[in-house]
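Peer 1: Fold the following.
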Amino acid sequence: MKRRLFPLHTFLLTLLLLTACGAKPPQQVEYLPTASSNQAAVPTVASAPTTIPTNASSSTAQSASGTFTIDFSAETVGAAPTTFVPAVGYWIVGVDGDNPVLVVDGRQWSKGQPPANIAEQARALYGDKYAEFLDSVQAYAYYPFVVAKDVENFTDGEISVRFKPLVGNIDQNGGIVFGLQPNGDYYTIRASALEENLILWQVVQGQRSSLEWIRNTPTATGQWHELKVVINGTKVEGYLDGQLYLTHTFDAPLNGRVGLWSKADSTVYFDDFTVTPR
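Peer 2: Modelled structure (predicted):
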């Protein structure tokens, strides 16, 4: 009996029609291992001194100097992170080769949709004062970000992360959140692989405004980069791959929680999130 070729014919015809219409095939990014049959299912989630508790979670390490690092080595691949609280967007632990990383998958997230368990997550961050943060996130869920659980308040020092932009037709952004307040307002310095610029954003009630905008900052797609924020009183510096690009002076010293940031359809790997208080 001859095999029916109709399914292949249909596929080829569909592909030709899509090509004729100018449509692009979907970008493919594999960040979960597929060989293991027992792989965990992908979830549908979507001015005091710097305070870092001594009972930090198992995926973190704290040196004698106070440097605090999250490398995701003890996280469960295919699950939401335990070391970060996803406030907006789709965040999951994936792998880059054999190395566990944190992934923000912009293809899995729609604007204005915080995670289903955001109330529980907000309570974990701010205790009885979680309501204001929850209201802000639910009302202005525009930019994906996660909050480091074990850094309760950051004032002076350095925050750094390695990031690898993968895909995104609109954006390919990786950023560091700092000065996050209980009302949901924060600052972020972010790098863009598409635009090749470094920007300091202020986010108030979900609305961005740029405080510094630096062009010509090479950030290749598919390669690892290091982003670093240095805070000293009212002065903030932004570094990309070891080079100082951005400086800004605020009217008053900063404090608040810290985390990671992205935008729109960006799919980005993050690793080695490090906080060094001064």
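Peer 1: contacts, neighbours, all on C-alpha from now
Peer 2: OK.
Peer 1: just the helices in the chain please.
Peer 2: 6-20, 118-126, 130-139 (DSSP state H).
Peer 1: what's the closest of those helices to residue 206?
Peer 2: helix 130-139 (7.6 Å; CA to CA).
Peer 1: ok and that closest one relative to helix 118-126, angle-wise?
Peer 2: In terms of direction (axes from the mean of the first three to the mean of the last three CA atoms, to 10 degrees), helix 130-139 departs from helix 118-126 by 130 degrees.
Peer 1: Another for comparison:
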Amino acid sequence: MQRRGLFGLVGLVLADRQAEAQSQRHRVDFEGAPLGAPPPGFSIALTGGGPPPRWVVLEDASAPAGPKVLAETSRDRTDNRFPLAMLNGVSARDAALSVRFRAIDGQVDQAAGLVLRYRDDRNYYVARANALENNVRLYRVVDGRRIQFAGIDVPVPRDRWQTLGLRAEGERFEVWLDGRALFSSTDWTFTNAGQVGVWTKADSLTHFDSFEVEALR
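Peer 2: Model (predicted):
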């Protein structure tokens, strides 16, 4: 009886740990969202100037997780304009983020970004891939001012699905593209937990799919 009781206790502990692990992972693929409407479960924000963002769920038959994707569709060309879609109910300091993206068009920019430790629309970290410039950059946004602290020039093909990844633990940041580690850096500007989300710039028309978040602690 004691052994069965012990095994039962171990089973409960393992189940609790599995439930906790599952609660630390979030995946959004937009398949349950209505077409043409803002993404449910997200808050819309804007850094910089220009009109309010217009994030909507669109249909894209090429999307890896199904035909529905998220895109910012206003196509406004204000250069200092950064629309954000922030996932509600998730806050993390140390986390691994990834998103599938397809850069479709944009004359000012063709950008896809991941946001971490978001305090408000003027303070956060963002890892950004740019298909127009063929580079990947890591920024801190402080009081609305975007400051690069790491990056690399690397091909970011237009009109092809790719995966951008960002991992942060303490002051250390790592950025990935299609499973390949591109660079790492350190920064201590934002040390508290904050929201996570996706980001773009100016007139970028970028499709997003399979947004994943794993809280590391």
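Peer 1: circling back: got the helices of the first structure as JSON lines, with distance to residue 221 of the first structure and mean neighbour count columns?
Peer 2: Below are the helices of the first structure laid out as JSON lines (distance: least, CA to CA, whole Å; neighbours: other CA atoms under 10 Å):
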{"stretch": "helix 6-20", "distance to residue 221 of the first structure": "25", "mean neighbour count": "11"}
{"stretch": "helix 118-126", "distance to residue 221 of the first structure": "31", "mean neighbour count": "18"}
{"stretch": "helix 130-139", "distance to residue 221 of the first structure": "29", "mean neighbour count": "19"}
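Peer 1: Would you mind telling me which of those is nearest residue 170 of the first structure?
Peer 2: helix 6-20 (20.4 Å).
Peer 1: from the middle of its chain, how far away would the closest one be?
Peer 2: In terms of CA atoms, centre = their mean, to the nearest Å, the centre of helix 6-20 of the first structure is set 37 Å apart from its chain centre.
Peer 1: Where in the second structure does that helix fall?
Peer 2: The counterpart of helix 6-20 of the first structure in the second structure, using TM-score structural alignment, is absent.
Peer 1: mind putting the helices of the first structure in JSON lines, distance to residue 78 of the first structure included?
Peer 2: Listed next are the helices of the first structure as JSON lines, based on distance: least, CA to CA, whole Å:
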{"stretch": "helix 6-20", "distance to residue 78 of the first structure": "31"}
{"stretch": "helix 118-126", "distance to residue 78 of the first structure": "19"}
{"stretch": "helix 130-139", "distance to residue 78 of the first structure": "25"}
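Peer 1: Out of those helices, which is closest to residue 213 of the first structure?
Peer 2: Of all those, helix 130-139 sits nearest to residue 213 of the first structure, with 25.4 Å by CA to CA.
Peer 1: packing partners for the closest one?
Peer 2: Contacts defined by 3 or more CA pairs under 8 Å, 6 or more residues apart in numbering; DSSP states H and E place helix 130-139 of the first structure against helix 118-126.
Peer 1: residues in the second structure aligned with the helix it packs on?
Peer 2: With TM-score structural alignment applied, helix 118-126 of the first structure matches no range in the second structure.
Peer 1: Could you measure from the alignment partner in the second structure of residue 142 of the first structure over to residue 200 of the second structure?
Peer 2: Aligned by TM-score structural alignment, residue 142 of the first structure pairs with residue 81 of the second structure. From residue 81 of the second structure across to residue 200 of the second structure, the span is 9 Å (CA to CA, to the nearest Å).
Peer 1: So for those two, which sits in the more crowded spot?
Peer 2: Ranked by neighbour count (other CA atoms under 10 Å), residue 81 of the second structure and residue 200 place residue 200 first, with 26 against 20.
Peer 1: which ones are touching that one?
Peer 2: Taking CA atoms under 8 Å, 6 or more residues apart in numbering, we find residue 200 of the second structure in contact with 72, 82-84, 111-113, 206.
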